[in-house]
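Asks: build me a model:
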Amino acid sequence: MNTRDLAYYVQLVELGNFTRVADQFGVTQPTITLAIKRLEDEFGVTLIHRDQSHAALTVTAAGQQLYRHARTIGQELALAHTEIAHLKEEKIRFGLPPIIGNYYFPKIAGRLVAAGLTEHLLTQSGGSDTLLAMLQNGSIDIALLGSSGPLDVPGLAVTPLTDAPFSIVVPPKNLLANQAQVAVAALADQPFVVLNEGFVHDRALRWFTRTADIRPNIVYRSGDVGLVKQMIAQGVGIGFLTKMAVAPADDLVTLPISQAGQPRFVISVAHRADLVLSPMMQALKKILTTAQ
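Replies: Predicted coordinates:
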């Protein structure tokens, strides 16, 4: 079976027009017609009902079944091309969220240099949700990811490393700074400075505010953790960050949150479960999982 025939077929089902598919692949319309005929002969069924002008298409039940499998095959082939290309380049596409990078990277930088891995790392920064999607589609090979609780994603091999609580973050002069802990329900009128969507913090904050039955007054969002902390320090608003995101040099106060059953910020190392790790990737994973 020609995998190109499957690619033609997937596009025909999605576009519903022989001419458009031919134009997309830069081939003639009879090429698409012959490809569909080969697939119908292969499976011994009619895949598509079409009128003489090919203006209207109806996909049969068998055709729908083949479409689902053909899409998966196409995605897996594309992923295989990407992974093999990465191996040939002797590069590791490494996902590293900024908060985790600031907390974790100083612990492993020396070992990465000693292992000769730094020159092979192509680091991609971003929120954990964004990096997770990139990991799944093959844009990156391995990543440190944050999650609001244990990370359990089908198709991924995940090794949890450490965890920390989420906190309300305020400057020392804020009236909340001297409290032993804070209830989110009491913060309905407070302005918040928070991280963008695509960060685990956004999803965790929604859990806290939904559970407390408040709508947070978010006055500013940013994907730059350093900027968020600076704006908190300047009194623009209070923050919501994992405790490990705040260093002593930030001169900020982290306040425990009193809600019961709350999620924690979990750091894990993850890669696709079916990815064959190169020796370099194995070395990187070993360093990441033994950094405690």
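Asks: from now on I want contacts and neighbour counts done on CA atoms only, so please keep to that.
Replies: OK.
Asks: tell me, how many residues neighbour the nearest residue to residue 31 once chain neighbours are set aside?
Replies: If the residues on either side of it in the chain are set aside, residue 31 comes closest to residue 22, at 7.6 Å by C-alpha to C-alpha, 6 or more residues apart in numbering. Summarising burial for residue 22: neighbours were counted as other C-alpha atoms under 10 Å, giving 19.
Asks: list the buried residues for the strand or helix carrying residue 22?
Replies: If you go by DSSP states H and E, residue 22 is part of helix 18-25. When neighbours are counted by 16 or more other C-alpha atoms under 10 Å, the buried residues of helix 18-25 are found to be 18-19, 21-22.
Asks: just these now: which is nearest residue 117?
Replies: Closest approach between these and residue 117, by C-alpha to C-alpha: residue 21, at 43.9 Å.
Asks: relative to residue 68, how far out is that closest one?
Replies: The gap separating residue 21 from residue 68 is 18 Å, by C-alpha to C-alpha, to the nearest Å.
Asks: on that earlier part again, ok, the residue nearest to residue 31 touching residue 35?
Replies: No - with contact taken as C-alpha atoms under 8 Å, residue 22 and residue 35 are classed as non-touching, separated by 11.1 Å.
Asks: the structure of the following sequence is requested for comparison with the preceding one:
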Amino acid sequence: MERRQLEYFVAIVEHGGFTHAARALHVAQPSLSRAITKLEQELGVELFHRVGRNVVLSSAGEVLADRARLVLRDLDAMHAAARSIGEGVVGRVDVAATSSSALEPVTSIIAELHDHHPGVVVSTSAALAAAEVIAMVVQGRCEVGVCGNAERPTGRGLVAHHLRDEEFLLVVPPGGIPGAGTTVTPDQLRGMRFVVMQPATAVRALFDRLAATVGDMTIAAEVGDRSVVLPMVLKGIGAGLMPDGWAGLAQRAGADVYRFSPPERLPQWLVYRRGQLTAATQAFIDTTLARAR
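Replies: This next block holds a predicted model:
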């Protein structure tokens, strides 16, 4: 078995077929097909079911997909370890993060990592919810994940470190809430309109819980991209619930920001798989844990 065969196989899985994978890899499709056929012969199993011009992963292919990603990660780790002997810590680390975690702490981690290890490149992959972050790490699509989750994340060989408790804030259009100080109670949300995220996100779960408790909280707009919540708030469409990483940006943009009393918090986690890590991944983890301490 050759590395090239595994790279071709993973590319077909990731891109949804031979044609798109060949285009992404800049190889001829017949060469790609021959490599996969040879791999299937060596393994003695069929990795794809051919359905017309499309392909669907077989049960054996589903098992191999995660393993192939991990093998490629291990090979990258060996290569990076050899390079680091002469060049210091170098390489790339793929990080999965929800949008709030990508803003903070991931942005600060990258800045600090760049100061100490300029040879490390961080590539971030966006996830809608913590479950997606965890799946990306377990499947080997990313080496590290950062997300907010009420419970300690678990999975096959997964390591999880608590980083901090992320605090949720109320962000409202300029002019604020008459008579409010720096904090608000849930009862003060009654009668307000909100710009909310789609279901399955931590922020939406908070809104649904508050709405069920307080009552008379109206959804003015539901969005799939967290980055448009603040512009909608500033346009006066409604208030928004945001993680504390957005506080500075919201205030500089002119919105009014309030903390909840009592505070609304969610544990934030660093997750990665047990086993061989690249020097770049280890540097990211060490930097993250040092900041948390």
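Asks: for the closest residue to residue 216 of the first structure other than its chain neighbours, list the residues it contacts.
Replies: Nearest-residue entry for residue 216 of the first structure: residue 188, 5.8 Å, with adjacent residues in sequence omitted and distances by C-alpha to C-alpha, 6+ apart. Listed by C-alpha atoms under 8 Å, 6 or more residues apart in numbering, the contact set of residue 188 of the first structure reads 214-217.
Asks: can you list contacts of stretch 54-61 of the second structure?
Replies: Judged by C-alpha under 8 Å, 6+ apart, the contacts made with stretch 54-61 of the second structure from elsewhere in the structure are 13, 16-18, 45-50.
Asks: for ChimeraX, write the selection for the buried entries among the residues you listed.
Replies: One line in ChimeraX is enough to select the buried ones among those; burial here means 16+ other C-alpha under 10 Å:
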select :13,17,18,46,47,48
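Asks: going by distance to residue 267 of the second structure, which of the contacts of stretch 54-61 of the second structure wins?
Replies: Comparing every one of the contacts of stretch 54-61 of the second structure with residue 267 of the second structure (C-alpha to C-alpha), the shortest separation belongs to residue 13, at 33.2 Å.
Asks: what is the equivalent residue in the first structure for the closest one?
Replies: Taking TM-score structural alignment as the criterion, residue 13 of the second structure has no aligned counterpart in the first structure.
Asks: what's the spacing between the stretch of helix or strand residue 13 of the second structure belongs to and its chain's center?
Replies: Remark: residue 13 of the second structure resides in helix 3-15, with elements defined by DSSP H and E. How far helix 3-15 of the second structure lies from its chain's middle: 22 Å, per C-alpha atoms, centre = their mean, to the nearest Å.
Asks: ok, and for that helix, which residues are buried?
Replies: Applying a neighbour-count criterion of 16+ other C-alpha under 10 Å, one finds 5-6, 8-13 buried in helix 3-15 of the second structure.
Asks: at which residues are the helices of the second structure located?
Replies: 3-15, 18-25, 29-43, 59-87, 99-101, 107-116, 130-138, 202-214, 229-234, 247-253, 279-292 (DSSP state H).
Asks: for those helices, give me a markdown table that also has distance to residue 180 of the second structure.
Replies: As requested, these are exported to a markdown table (distance: least, C-alpha to C-alpha, whole Å):
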| stretch | distance to residue 180 of the second structure |
| --- | --- |
| helix 3-15 | 50 |
| helix 18-25 | 55 |
| helix 29-43 | 64 |
| helix 59-87 | 52 |
| helix 99-101 | 26 |
| helix 107-116 | 32 |
| helix 130-138 | 33 |
| helix 202-214 | 18 |
| helix 229-234 | 18 |
| helix 247-253 | 16 |
| helix 279-292 | 32 |
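Asks: closest one to residue 146 of the second structure among the ones you listed?
Replies: In this view, the helices of the second structure are compared for proximity to residue 146 of the second structure by C-alpha to C-alpha, and helix 99-101 is the closest at 6.2 Å.
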